[in-house]
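S.K.: With the input below, show me the fold.
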Amino acid sequence: MLAHLSLKQFAVVTAAELSFGPGLTVISGETGAGKSLLVDALGLLSGLRADSGVVRHGADRAELVADFTLDDAPLATAWLAENELDETGDGDAPICQIRRVIRADGGSRAWVNGRPVTLSQLGELASRLVEIHGQHEHQALLTRASQLDLLDAYGRHEAAREPVAAAARAWSALLRERDGLVAQGDVSDRIGWLEHQHAELEREALEPEAIAKLNADHRRHAHAAGLIAACEGAFARIGGDEGPSLTRTLQQVRGDLQRVAEHEPRLAEVDAMLDNAAIQVDEALSLLDRVRDDLDLDPAEFERIEARLGRMHELARKHRVAPEQLAATRDGVGAELEQLRGAGERLDALDAEIGAARKRWRQAADALGRARRDAADSLSARTTELIGELGMGGGRFAVEIEPQEDDRPDPNGAERVEFMVAANPGQPPRPLRKVASGGELSRISLAIEVAAFGLDAVPTMVFDEVDTGIGGAVAEIVGQKLRALGGSRQVLCVTHLAQVAAQGHAHYRVAKAASEGVTQSAVQVLASKQREEELARMLGGVELTKEVRAAARRLLADVG
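M.R.: Purely as a prediction, here's the structure:
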C-alpha cells in the first residue's frame, strides 16, 4: 500500500508531502491546478520516460519519493528478495522506498531502498505495487499478461495454474537437455581424446593424501645423507659414544641429590623431574635408532620418486590445475566420458520423456483452459452489467480466449487472453488497448476491477479522471463503485465531480496561486468543514450559495 508520497520541484509544485491510508482517497482541484500531477508522479516512479519539462522552472532537478508498506504486496516482496533489494523498517515490517531524480538537462536516476536501479527494474517492481488507470501509457490492464492474471485471479485458478507451470518447467528442462546433446554432433573424436586423458590420469595415485606422501618421501630421500649424519651424531652424544652418557650423568646427579634430600624437601621434586627426563632421553634414543634404521641412501629409489613427482607436475600443467586438484579433474573427465558414451541411448530415452512431459502439460493446460472459459463468461457478463451502470449503456465487454499459435511449454497455459470492448451500441468489440477515450477507458477499467472484486495482486489502484463526460446519478454510482473497490484495495482517484469526491474516505485538494509571477501548486488534506466547502465549490462554481452548501452536506451525509 502507498503510505507516503513526496514531491520536490516537480512541474508547478515546489514541495508537497502526502500521506495515504487504506480505502478510497480522492484528489480534487480547479482545472489546471495540477491535480493529475500526483498521477504523473506515480507514473514516473513506475519507470515511465521523463524529460526536462517535469522539472519546475528555475530548479536544477525534480525529486519524487514514494514509500510503500508490503504487508499486502507478496509479489513485490518476492521480487525485492529475488533482486536483493529488500529492506525492513521499524519492528521488521517490510517496506519499500522508490526514489527518482530528474535533472533539468533531461537525465534521471532511480533508487529502490537506497540502491540504484534501472528504469526496467523500476517498472518491474512498480507493476507489482500500483496500477494506474487513465491514459494509455499508464494502463496496467492494457497488457495481455495483466489481463490473463486478472482473469485467473477472478476465477481463483491458482491451484490449476501450478501443475501447468510445473509441467512446463519439466518439459523445458528435457528440451534443453536434448538440444545440448544434439548440439554436440559426432562425439567419437571427443570420446577418444577423453579416453586417452582418463587413462593417463588413472595411471597415477592422485588423491591429495597420496600426493602429500610422495612429497614427504621426496624430501626425505633428497636429504637422506644429512638426516643419517644428524641421527648418528645425536645418538653418539646422548648415548655416550662421544663423551659421558647423558643417561648415566642424570643417574649420578640423582644419586648425589638423594643423599642430601632429607635436608631440603624440594630436592625430591627435582629428583622426580630428573627421573622423567631420563625416561624421555631413553625414549628419544629408541626413536633415533628406529629413524636411522628407516633411512637409506638409495639413488635408484630417489630417481623413481623424482620421476613420479615430475609426471605429477606435468599432468598438473597439462590440465592447468594444482597437483592436489588432479583427482577431481580425473573424476570430471570420467563423468563426461560416461555421459558421452551414453549420449545416443540418452537421446532415445529423451524423446520418450519429452513426449510424456508434453502430454502432462497438455492435460494440465486443458483443465486450466476449461476453467478460464467459464471464468471469462462470468467476468464478461458482470463487467457488461457494470459498464451500463457507469453511463455506457449498450456497451459490451467480452474476454476473448485464443489458443496459442505454437506448441511450446508455456507456464501460463495454452491460450492467450484479450479484453474486448464495444463502448456504444452497434459497435463491434475492439481490444481494450485500442479504446480512444481516456474517460471511457478509466470507467471500463473500474468496471473490470469491481467485477473482479479487486482480486488481482496489486494493492494500490489509481484512477485518473474516471468521471470524465458523466454527471448526475451515474457520477454517484461511479463514486459508490470506487468506494466499494476501496474495501479490498487502496484506491486513489483524481476527480472533478462532487458526487465522486464525497465517497472518499480521505480528500486532498490541489490549489494553484501566483507568487512573484510564477504559478505554484499546493496540496492540502481536507478536514470535515474544508471538505464541505470543496464539495460546494465543485457543485456550484464561483458563487457558493446556501443551497449549494446544503447539497454538499447532503452528499457527505448520504455516504455516512
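
S.K.: contacts, neighbours, all on C-alpha from now
M.R.: Will do.

S.K.: Please settle this for me: is Met461 part of a strand?
M.R.: Yes. Under DSSP: H, G, I helix; E, B strand; the rest coil, Met461 sits within a strand.

S.K.: Based on its surroundings, how many neighbours for it?
M.R.: 24 (other Cα atoms under 10 Å).

S.K.: And for Arg531?
M.R.: Residue neighbour count, defined by other Cα under 10 Å, stands at 21 for Arg531.

S.K.: what does Gln490 give?
M.R.: A count of neighbours around Gln490, defined by other Cα under 10 Å, yields 24.

S.K.: And the helix ranked longest in the chain, what does it pack against?
M.R.: Ranked by residue count under DSSP state H, the longest helix found in the chain is helix 343-389. Helices and strands touching helix 343-389, by 3 or more Cα pairs under 8 Å, 6 or more residues apart in numbering; DSSP states H and E, are helix 144-155, helix 158-183, strand 396-403, helix 438-451.

S.K.: run this one through as well so I can compare:
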Amino acid sequence: MLTRLGIRDVVLIDRLDLEVAPGLSVLTGETGAGKSILLDALGLALGARADSSLIRHGAGPAIVTAEFDLPDGHPGWALLREQGIEAEDGQLILRRTLGMDGRGRASVNDQSVSVGFLRSLGASLVEIQGQFDQHALMDPANHRAILDQFGGLLDSLGGVRAAYRLWQAARDARQAAEAALDRARSQEEYLRHVVAELKQLAPEPGEESELADRRARLQNRAKLLSTLQSALSDLAGESGAEARLLAASRTLSRAPGADPAIDTVLAALERASTELAEATDGLEALLRADGWSEGELERIEDRLFALRAAARKHQVTAEALPGLAEKLASDLAALDAGEDRLKHLIAEERQTRAAYLEAATALSAFRQEAAGRLAAAVTAELVPLKLDKARIEVQVEPQAEGFWGPEGRDKVAFLIATNPGAAPGPLAKVASGGELSRFLLALKVVLAGTSPVPTLVFDEVDSGIGGAVAAAVGDRLKRLGDHLQVLVITHSPQVAALGGQHWRVQKRAGGAEGRVTTTIDTLSRDERREEIARMLSGADITDEARAAAARLLG
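M.R.: Here you go, the predicted model:
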C-alpha cells in the first residue's frame, strides 16, 4: 500500500509530505482549493504523461516521491525482478522529476527506469478511478481475469493452460512432420536415385585419405620398379650383357690354334657370366618380393576419381560422403515410415485438443456460474446506491476455434443497462459520469477480496448525490477500506465522516508577494467536526451544523 507521498513544486504545492494510513482516507476542501493537484502529483509518480505546466511557477524541477509497502506475492515483484531491482523489506520508492524543458527522470529505489516501466509498475500499485480510459474495470480485456479471480477459478484456469500447451505442442509436431513429409515427397525420386548411387559407390570413412597415401607410395614404387626392369633388361634381354657375354665366349672358343691367353680370357668371361647370373637373379628376386601389381595404381586412381566426382556432385567433401549416404538413407527410411508417424501425430493432436476442449468447457461452465453470482452481488450493491432500476450482465460467450487460447475459449464482458427495457452495453458507453462511478464502486466492493491492486483512489465518486445515497456510498467505501487502502476526494459530509484519516486542502496566500500555495493538513477529531460542519452549512458554520457533524462522526 501507499505509505508516504512527497510533493515538491507541483502547481500550487510548494512542499508537502503526507503519511498515508491503511483503510479509508478522505480528502476534503472547497472547490478550487487544489484537491486535483494531489491526484496529478500521484499520477506523475505512477508514470502518467506530464508537461512543464505542472511545475510551480518560478520554481525548479517538480519532484514527486511515492513510497509503498509491497506485500508478498504482489504482481509488482515480477516486474521488479525483470528489471533487476531489489526492494529491501518490501519497501518501494517511486520518484519522478520533471524539468521546465519537459524532460524528466523516473526511478524506482533510486534505479533509473523508463516511464513506460514506471507506468506498468504503478498500474499494479494504485488504481485511480476517474481516469476512466485507464481503469482496469473499464477495459474488456481485463474482464475475463477479473471474473476468474472472483470465481476462484485459478486452478481450473491452470489446468486449461496446461492442456492448451500440450495441444499446441502436438499441433506443432504434426505440422513439422507434415512439412518434412511434403519436402521428402517432392524429392522422393531424386532421393531414391542418389541413395542407390551412393550405395553402389559404398564410400568408407577415411577412404579418400587412405587411397591418396597409397597412390603416392605406388607412384614412387613404380619409378623404382621401372629402374629395376630397365636394369634387368640391360642384363638379361636379347641384347643384354648376358647374351653378349655368351656370344663372346662362343666366338673365342672357335679361335684357331691353342693360345693360353685366350683360355685366360675365356675363364674371365665364364666368371663374368656367373656374376651376371647372380645379379640377374637378385633383380628378379627384388621384383618378385615387392608384390607389385601393374594394374593396382590404375584401380586406385579410378576409385579416387569416382569418390571425388561424387563429392563435387553433391557439394560436399569426399570425407563427408559416408555421412551423406547415411543421412539420405535415413531420410528415405523416414519417408517410408513418415505416413505411419504422421498418423500417430494426428491422433495425438486430436486427443490433446479433446482434452483441452474438455477442460475449457468445464471452465466455461464455472465462469457461467460465477458470472451469475457476480451479477447478483453487484445488483444487490446497486439498490442502496439509487441504481435499483439498473442491471449488470456478466456475459460469457464461447468463441470460434481461431480465438481459443491458454485462457480458454470464452469472451467475457461486463455490460450494463441503466433503464428498464434498455439493451445492455459497455460500461463507458452507457452510464453517465455519476452512474458510472457508482457502478464501478459497486463492482469494486464485490471484487475487493480478489483485487491485486492494493490502493484505490476515488475522485469525487459521490458527485451529484446526497442524503441516503451519499451514506450508502460512504458505507461501501468504508467496507472497501477493510480490504484495501482507499483514498477518496469528496464533497459529501457523510463520506468524509467515515474516513479513518482526514485531510483538508486549502489555498493560502503568504509572503511579501502574497504568493498563493496549496496546503494539505491532517485533521484532528475537533478539526474534522469543524470541516464536516462547513461541508454541511457552508461558510457560516452553525451550532446545528456542528451537532450534525458530531452525530456523523459518532
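
S.K.: Can you tell me which of the helices and strands packed on helix 343-389 of structure 1 is packed in deepest?
M.R.: Sort those by mean neighbour count, taking mean count of other Cα atoms under 10 Å, and helix 438-451 sits at the top with a mean of 24.

S.K.: what packs against it?
M.R.: strand 130-133, helix 343-389, strand 460-464, helix 472-485.

S.K.: quick check: that helix aligns to which part of structure 2?
M.R.: Here helix 438-451 of structure 1 aligns to structure 2 at residues 433-446, judged by TM-score structural alignment.

S.K.: With structure 1 overlaid, report how far the matching stretch is off on average.
M.R.: Stretch 433-446 of structure 2, aligned to structure 1 and superposed, deviates on average by 1.6 Å (mean Cα distance after the TM-score superposition for structure 1).

S.K.: repeat for stretch 168-178 of structure 2
M.R.: So stretch 168-178 of structure 2 averages 4.5 Å relative to structure 1 (mean Cα distance after the TM-score superposition for structure 1).

S.K.: so how far is that stretch from its chain's centroid?
M.R.: A distance of 21 Å separates the centroid of the chain from that of stretch 168-178 of structure 2, by Cα atoms, centre = their mean, to the nearest Å.

S.K.: Where do the strands of the stretch 1-150 of structure 1 begin and end?
M.R.: Per DSSP state E, counting those that start in this stretch, the stretch 1-150 of structure 1 carries strands over the ranges 2-10, 13-19, 24-29, 61-69, 87-88, 94-103, 108-112, 115-117, 130-133.

S.K.: quick one, what contacts the aligned residue in structure 2 for Leu555 of structure 1?
M.R.: With TM-score structural alignment as the criterion, Leu555 of structure 1 lines up with Leu552 in structure 2. When contacts are counted by Cα atoms under 8 Å, 6 or more residues apart in numbering, Leu552 of structure 2 touches Pro493, Gln494, Ala497.

S.K.: Can you pull up the most central residue in structure 2?
M.R.: With distances taken as Cα atoms, centre = their mean, Glu82 lies nearest the centre of structure 2, 11.2 Å away.

S.K.: so what's that one up against?
M.R.: If a contact means Cα under 8 Å, 6+ apart, then Glu82 of structure 2 has no contacts.
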